[in-house]
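> Provide a 3D model corresponding to the input given below.
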Amino acid sequence: MIEVTEKAAVELKTLLEQEGKPGLALRVFVAGVACSGVQYGLALDDEVKEDDVTVESNGIKLVMAKDIEKSFSEGNIDYVEDENGKGFMIRNLGAGGGCGTCGGGCH
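Down below sits the predicted model:
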């Protein structure tokens, strides 16, 4: 199950308010495959499709395809700020939670 951390929830609520769209959901989608496995993306969305799963975490509505929800046995969406910048990060802890051993500096 994907959870939104408190820090990410605060940032998302602020973003939605600034955009004047507090009713939008956060869609989680497959963005591609890299050396560390499936890479996920995030987008604001106002459409829920017939085969979508909708969950709520820390006041944020999450929407995703059923197959994505099944692949997240344990994970979260966090907001990080460091020397590389700031932004939202998806961690799929059920899939190893990290880069693995590709040797190429996965990000």
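
> For the rest of this, base every contact and every neighbour count on C-alpha atoms.
Fine.

> Please point out which parts of the helix of greatest length in the chain sit buried.
Longest helix of the chain, by residue count under DSSP state H: helix 6-19. The neighbour-count check on helix 6-19 (16 or more other C-alpha atoms under 10 Å) flags E6, A8, A9, V10, E11, L12, K13, L16 as buried.

> Could you also give me the structure for this second sequence? I'd like to compare it with the first:
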Amino acid sequence: MIEITDSALKEIREIQRNEKMEDHGLRIYTAGMSCNGLRYGLSLVDVKMKNDAVFDSKGLNIYVEDGLEGEKGGFIIDYIDDEHTKGFTIERIDGCESECSKT
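Below is the predicted model:
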């Protein structure tokens, strides 16, 4: 299961419009390791990789790197913009969190 918050969807749609990438989907991939385990990254892509799992959340195509789709219940993608943080967060449903800054 992939859940995307309204604030994340709004920011993604704005990036898609600004970059003329309205037809692109969002890809979740392994971005490395940290002391807490895997770190996840996000990117807008025009085609999915061969073995990516495909999901739809609120009308947005989401491609999940092969092997990650089985991550304990899925992911919640959020966007935070406050005095301490600005960027997307990717939280595994089981409670572990990874952050990636907006680029």
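
> Drop the TM-score for these two in here.
Put the two chains on top of each other and the TM-score (TM-score structural alignment, normalised by the length of the second structure) is 0.85; 98 aligned residues with a C-alpha RMSD of 1.7 Å.

> Make CSV from the buried residues of helix 6-19 of the first structure and add distance to N92 of the first structure to it.
CSV is the format used below for the buried residues of helix 6-19 of the first structure (distance: C-alpha to C-alpha, whole Å):
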residue, distance to N92 of the first structure
E6, 17
A8, 15
A9, 17
V10, 21
E11, 20
L12, 19
K13, 22
L16, 24
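
> from these, which two are the most distant?
Largest separation among the buried residues of helix 6-19 of the first structure by C-alpha to C-alpha: E6 and L16, giving 15.3 Å.

> Name the residues that touch stretch 14-31 of the first structure?
For stretch 14-31 of the first structure, contacts defined as C-alpha atoms under 8 Å, 6 or more residues apart in numbering pick out 13, 38-46, 60-65, 68.

> out of these, which are buried?
Buried, going by 16+ other C-alpha under 10 Å: K13, Q39, Y40, L42, L44, I60, K61, L62, V63, M64, A65, I68, out of the contacts of stretch 14-31 of the first structure.

> Which of these fall in helices?
Cross-referencing those against helices under DSSP H gives K13, I68.

> can you list the buried ones among the contacts of stretch 14-31 of the first structure in CSV and add distance to M1 of the first structure?
As requested, these are exported to CSV (distance: C-alpha to C-alpha, whole Å):
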residue, distance to M1 of the first structure
K13, 21
Q39, 16
Y40, 14
L42, 16
L44, 19
I60, 14
K61, 13
L62, 11
V63, 12
M64, 11
A65, 13
I68, 10
